[in-house]
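just a sequence and a predicted model for now, questions to come.
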Amino acid sequence: MEQPHVIVHPLPVQGHIKPMLCLAQLLSEAGLYTTFLITHHAQKRMANFPALTTQFPNIHFEFISDGFPDDHPRDVNSGFFSDIKIKTKPHFKQFLLSLKKKSENGFSPPVTCIIADGYVVYSFEVAEELRLPTFTFVSHGACFLQAYHSIPLLIQQCHLPFRDDNINYQIQCVPGLEGLLRRKNLPPVCLLNLEADNPSFQEHLKDILGMKRSSGVIINTFNDLEVQCLPHVATHFQKFYTVGPLHAFLNSKIGNDSHLVASHASLWKAEKKCIAWLDSQPLRSVLYVSFGTLARRSISQLLEFWHGLVDSGHRFLWVVRPDVILEEEGENVIIPEQLQVGAKENGYIVDWAPQEQVLAHNAVGGFLTHCGWNSILESIIARIPMICWPHTNDQNINTDLVCKVLKIGIELEAFNRSSVKSTVETLMGSKRKALQKSVDKFANCAQDGIGHGGSSNHNLEMLVTDIKKIKTEELKVHL
């Protein structure tokens, strides 16, 4: 019997590439022929890509054009994430057709199925056209996924569009999200407050809800983390596999070098000198600060943060990339000296840091984060409490989950220097013990889940079994 062949295809941004690469390696370890398909542009940005192919020799790395010119900014403000549906689709289809010829000539097994990022909608359209089974990968948490799939219910019950401008209004009708769903926590398309029959709204809804047609949904979470929501969101899909935290799962298979996945697959070169700086700091004395890869902040906001961090008196390691600075009216994007050198005594500022290594360092005692899903999982595994300052997408509902339900972090209520100062003092001081106890509990649950007999481990085994059950001879088109 031929070896099952799985194509793993992420959205070409850092927060989606990393977890899907971890999944690809786990599938390869389980005996599947695994192809990891990324865009040429993403591959070119990976400074350490050759090392990645050496580290994972059993993964077959392949590349396609994303359909955009080389000088396209490919950011949230450029239309990139909506335009890929049209521009990347023909290149993806051509790649699959080229694999048909390779398999016919004996160079690779026929494709068994595609595991595609839920945001690369074109992959599902092409797979349906070629009658290939698909699985959907979800890089955010189950709560945000349930929020998406509650949109038809919210329209039916007249919660959408909003009847007033109270963005903190609590919505109580969604199963599994009781106490978690405020208007501000809904997916961004809802915040546009469009009428339900608006073509743009309907198209977006069609794309997201289309994942119901896939053979199953694979999600980077674990059962104990979202216990309130998971039983409800799972009902939307044929199969539902909780397999996270994927970075820790991979670490359990290949040892303590799993952080190399992040460094080699990173679209930015990390400043390794910050680890040497951490080596010289006292135990649990440093607050790590990073707002992820997509959110943009103004210079005035960043300076308020800088003053708040310095005024707190606590040591801090802060990631500030020049390309995330938002230009304000009448303001030149010139990085102030404070953000270039930090506080001479207590601060260290870098363009990019090896986040997993930083969080695992014994000098780090807290994490001020935008509350992206990967950062939450990495913080839990490292047993580090969080300060949450959400920006967009899933980050708002993640913040309420972290602070109100899991109680492993506190929210930064405002971005002025006094609020930053007091919140840092609270996390690193008076609330430290209680938050640490909670985060330790969930870290233990996560480790149990990826261990032998754990829920994530079992679900990965079920996923592999289900893929192996797909018989290529039953497909009407062999690729």
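Yep, that arrived.

CA atoms for contacts and neighbours, from now on please.
Noted.

neighbouring contacts of the strand or helix carrying L317?
Secondary structure from DSSP states H and E places L317 in strand 315-319. With contact meaning Cα atoms under 8 Å, 6 or more residues apart in numbering, strand 315-319 is reached by 274, 285-291, 309, 346-353.

just the buried residues out of the residues you listed, in ChimeraX syntax.
Paste this into ChimeraX to select the buried members of the contacts of strand 315-319, with burial taken from 16 or more other Cα atoms under 10 Å:
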select :274,285,286,287,288,289,290,291,309,347,348,349,350,352,353
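
alright, now check it against this:
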Amino acid sequence: MVTFVTTEKVKERMAQARDGAASANSALQNIRIETISDGLTDDQDRKKSSDTEIDLLKKFGSVSFEHLIERLNAQGQRVSCIVYDSFLDWVPLIAKKFVIPVAFFWTQACAVYSIYLFSKIFLLNIYIFLIFRDEEDESGNDMNVKVISELPELYSTDLPSFLQSSNPYPSILKLALDQFNIISQATWILENSFTELEVAEIKSIDSFIRIRTVGPLVPSSFLEGNNPKDIDVGAHLWKTTNCMSWLNTKEESTIKYVSFGSLPILSKDQIHEIEFGLKATGHSFLWVICQSDSEEENDTTQNLPKGFLEEMSGKGLVVPWCLQMMVLSHSSIALWMEFNAREP
């Protein structure tokens, strides 16, 4: 028996999004869903309260999670193992209290894990900057220092912006590095990778904590293709828009895919700037604009300039959410443009 634990608000959003999912979410039929509190009221915007949510989830979510384990154990359904998202650094302490083995689930590549862990070890932002910054010798050529043995030389531009000296995201830096605070308490690390892809990185991590590679974690139709109907991860937080029929009308390698991910909320001015840039390129595009929790799903285009959609009709499509793996694997996609929406 597998139990998926999430917050009450996330479960609500998953239920609302089911109607827009590409599949019947059959993957969830054999999984029980339980909820914990995130400490926020229904009328609070989770995206705009991200820092608050993290603190409240740790304070209230950890208590309700502990009560959940107690309830399941009392019902004779004893929890035998916990797999936890790497951002929830309070989970291992609860698992230890109940003597339950726990797996730290890392969704990114092992190389990224090595960079974050190295940054955590040296901790100070200024030191990270001194190690990774792009210096210039007298000839004007870039110079780099190889500081992580299993990785190639790195330019500062190779790193996330929150690991650079001009870090505009102090809260994200703290969140990223806090993942490693009590990693020693984990029984295993589950990595979204496979041995043949990152031999040296995996060997390095395995030298101090047991690692199990479980990747690549994508539906099988995007891998060997043995099951072409397996195209969905089974759960979504937003209703998805079927873009395939529109993409099918486009020629190969002609569409620019623009996405900001699930966290950033664009201001009206930012949307206008991007709209201006897309129009200036003259290229066809598929643009995902994810809305705040407090706004209606169908208000995706409310901040677009008047007449923009009519002017771009046939050439551009704006949607609130889509199945990204299906989009990226489509032959019409030529370029994936991912902007950093919170930087000036």
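Perfect, I can see it now. Computed from a prediction, not measured in an experiment: that's the story for all the values here.

kindly provide the TM-score of these chains.
With the length set by TM-score structural alignment, normalised by the length of structure 2, the two chains reach a TM-score of 0.77; 317 aligned residues with a Cα RMSD of 3.7 Å.

returning to that earlier point: could you point out which element follows the strand holding L317 of structure 1?
Next along the chain after strand 315-319 of structure 1, taking DSSP H and E as the criterion, comes strand 325-326.

which strands and helices lie in contact with that following strand?
Secondary-structure packing of strand 325-326 of structure 1 (3 or more Cα pairs under 8 Å, 6 or more residues apart in numbering; DSSP states H and E): strand 297-298.

so how much does the strand it packs on differ from structure 2 once superposed?
Superposing on structure 2 places strand 297-298 of structure 1 at an average distance of 3.9 Å from its equivalents, by mean Cα distance after the TM-score superposition for structure 1.

quick one: name whatever helix or strand follows that strand.
Using DSSP H and E, the helix or strand that follows strand 297-298 of structure 1 in sequence is helix 299-312.

contacting residues around that following helix?
Residues outside helix 299-312 of structure 1 that contact it (Cα under 8 Å, 6+ apart) are 316, 325-328, 333, 335, 338-339, 342-343, 346-347, 415-422, 424-425.

what's the closest non-adjacent residue to the counterpart of L246 of structure 1 in structure 2?
Aligned against structure 2 by TM-score structural alignment, L246 of structure 1 finds its counterpart in L217. Take L217 of structure 2 and drop its neighbours on the chain: the residue closest to it by Cα to Cα, 6 or more residues apart in numbering is N192, 6.2 Å away.

work out the gap between the longest helix anywhere in structure 1 and the centre of the chain.
With secondary structure taken from DSSP state H, structure 1 has its longest helix at helix 432-450. Distance of helix 432-450 of structure 1 from the chain centroid (Cα atoms, centre = their mean, to the nearest Å) equals 20 Å.

which other helices and strands does it contact?
Helix 432-450 of structure 1 is packed against helix 246-254, helix 373-381, helix 455-469, with contacts defined by 3+ Cα pairs under 8 Å, 6+ apart.

out of those, which gets nearest to T235 of structure 1?
Using Cα to Cα as the measure, helix 455-469 is the one of those that comes nearest T235 of structure 1, at 16.0 Å.

what range in structure 2 does the closest one sit on?
By TM-score structural alignment, helix 455-469 of structure 1 lines up with nothing in structure 2.

aligned to F87 of structure 2, what sits in structure 1?
Aligned partner of F87 of structure 2 by TM-score structural alignment: Y119.

my bad, should have said K96 of structure 2
Alignment note (TM-score structural alignment): K96 of structure 2 maps to E128 of structure 1.

any idea how far that match lies from K239 of structure 1?
Distance, E128 of structure 1 to K239 of structure 1, using Cα to Cα, to the nearest Å: 18 Å.

who has more neighbours out of these two?
More neighbours surround K239 than the other of E128 of structure 1 and K239, with 17 against 14 (other Cα atoms under 10 Å).

thinking the more buried one is in contact with I219, fair?
No. Assessed by Cα atoms under 8 Å, K239 of structure 1 is found out of contact with I219, at 11.0 Å.

now the helices for structure 2?
8-17, 50-56, 62-74, 91-97, 110-122, 125-132, 170-178, 199-206, 244-247, 268-281, 308-311, 324-328.

can you tell which of those is closest to S221 of structure 2?
Closest to S221 of structure 2 of the helices of structure 2 is helix 324-328 (Cα to Cα; 9.7 Å).

list the buried residues of the longest helix of structure 1.
Residues 432, 435-436, 438-440, 442-443, 445-450 are the ones in helix 432-450 of structure 1 that count as buried (16+ other Cα under 10 Å).

nearest to I114 of structure 1 among the residues you listed?
I450 (23.6 Å).

contacting residues for the closest one?
Contacts of I450 of structure 1 (Cα under 8 Å, 6+ apart): V243, G244, P245, A248, F249, S252, S456, N457.

not counting sequence-adjacent ones, nearest residue to the last one?
I take that to be N457 of structure 1. Nearest non-adjacent residue to N457 of structure 1, counting by Cα to Cα, 6+ apart: I450, 4.9 Å away.

please apply the same query to the first one.
If the residues on either side of it in the chain are set aside, V243 of structure 1 comes closest to S456, at 4.2 Å by Cα to Cα, 6+ apart.

unless I'm mixing things up, the one you found is touching F240, no?
No. With contacts counted by Cα under 8 Å, S456 of structure 1 stays clear of F240, the gap being 11.3 Å.

more neighbours: those two, which one.
Shown here are S456 of structure 1 and F240; by other Cα under 10 Å, S456 has more neighbours (27 against 21).

who touches the host helix or strand of S28 of structure 1?
For S28 of structure 1, the element it lies in under DSSP H and E is helix 14-29. For helix 14-29 of structure 1, contacts defined as Cα under 8 Å, 6+ apart pick out 8-11, 34-36, 56, 58-59, 117, 137, 139, 220, 246-247, 250, 261-262, 265-267, 293, 374, 464.

buried members of those into ChimeraX, please.
Buried subset of the contacts of helix 14-29 of structure 1, written as a ChimeraX selection, criterion 16+ other Cα under 10 Å:
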select :8,9,10,11,34,35,36,58,59,117,137,139,220,246,247,250,261,262,265,266,267,293,374,464
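
now, which of the contacts of helix 14-29 of structure 1 lie within strands?
Among the contacts of helix 14-29 of structure 1, the ones falling in strands (DSSP state E) are V8, H9, T34, T35, F36, I59, D117, F137.

can you redo the buried residues of helix 432-450 of structure 1 as TSV with distance to I84 of structure 1?
Shown next, in TSV, are the buried residues of helix 432-450 of structure 1 (distance: Cα to Cα, whole Å):
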residue	distance to I84 of structure 1
R432	44
L435	41
Q436	42
S438	41
V439	38
D440	40
F442	37
A443	37
C445	38
A446	34
Q447	37
D448	38
G449	35
I450	34
